[in-house]
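# can you look at this prediction? I've put the sequence above it.
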Amino acid sequence: MQKRSIEIAGHRTSVSLEDSFWSALSDCARLQGLTVNALVTRIDSERDADTNLSSAIRQFLLAHARAGKLPAGGADA
């Protein structure tokens, strides 16, 4: 697990995600024509108040994977 700094709506924060999730997040952002920061900002704005950001990102990516919106195998495929 790695902690990385990102910017959400003009403020810096850090998120801890496993490398496979960072890779999937990057792939998803690229496929949507967004930066990782822009995608995380969107995820942040849509998450429930009782869900932490790292969990919200994992849930978002799981939903996209189940819907077939992420390439199989991620960036390494």
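Thanks, I have it.
# drop to CA atoms for contacts and neighbour counts, all remaining ones
OK.
# do me a favour and get the end-to-end distance for stretch 27-37?
For stretch 27-37, the first-to-last residue distance is 13 Å (CA to CA, to the nearest Å).
# from the chain's centroid, how far away is that stretch?
Its chain's C-alpha centre and that of stretch 27-37 lie 9 Å apart, by CA atoms, centre = their mean, to the nearest Å.
# one more structure, for comparison:
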Amino acid sequence: MSLVEKRSVTIRGHRTSYSLEKPFYDELVAIAENRTITVAALVAEIDETRPCEANLSSALRLYVLHWAKQKNQ
């Protein structure tokens, strides 16, 4: 069993995928629930704001980390 799971999502009509460890994915789901949006909508939002050179998986991890740090302040 892999520690990283690949998931697919449609963003602005285009199918793409990202790979995340389960704890990051679980936290991404919790953030989406907290914001009352779908995971796909959250991923699309993060995708729109990430630097061009950053891959989507890394951008998602950094977003989760940022969210966790803000929550603990």
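Arrived safely. Being a predicted model, the structure only gives us computed values, none of them experimental.
# TM between them?
Scored against TM-score structural alignment, normalised by the length of structure 2, the superposed chains reach a TM-score of 0.90; 69 aligned residues with a CA RMSD of 1.0 Å.
# residue 28 of structure 1 matches what in structure 2?
Residue correspondence to structure 2 (TM-score structural alignment): residue 28 of structure 1 is matched to residue 31.
# what helix or strand does that match sit in?
Take DSSP states H and E as the rule and residue 31 of structure 2 turns out to sit in helix 22-34.
# contacts for that helix?
3, 4, 5, 38, 39, 42, 60, 61, 64 (CA atoms under 8 Å, 6 or more residues apart in numbering).
# let's have those residues in CSV, adding neighbour count, secondary structure and distance to residue 26 of structure 2.
Formatted as CSV, the entries for the contacts of helix 22-34 of structure 2 read as follows, by neighbours: other CA atoms under 10 Å; DSSP: H, G, I helix; E, B strand; the rest coil; distance: CA to CA, whole Å:
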residue, neighbour count, secondary structure, distance to residue 26 of structure 2
3, 9, coil, 13
4, 14, strand, 12
5, 12, strand, 12
38, 13, coil, 13
39, 18, helix, 10
42, 19, helix, 13
60, 23, helix, 12
61, 19, helix, 11
64, 20, helix, 10
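# I appreciate the help and will end here.
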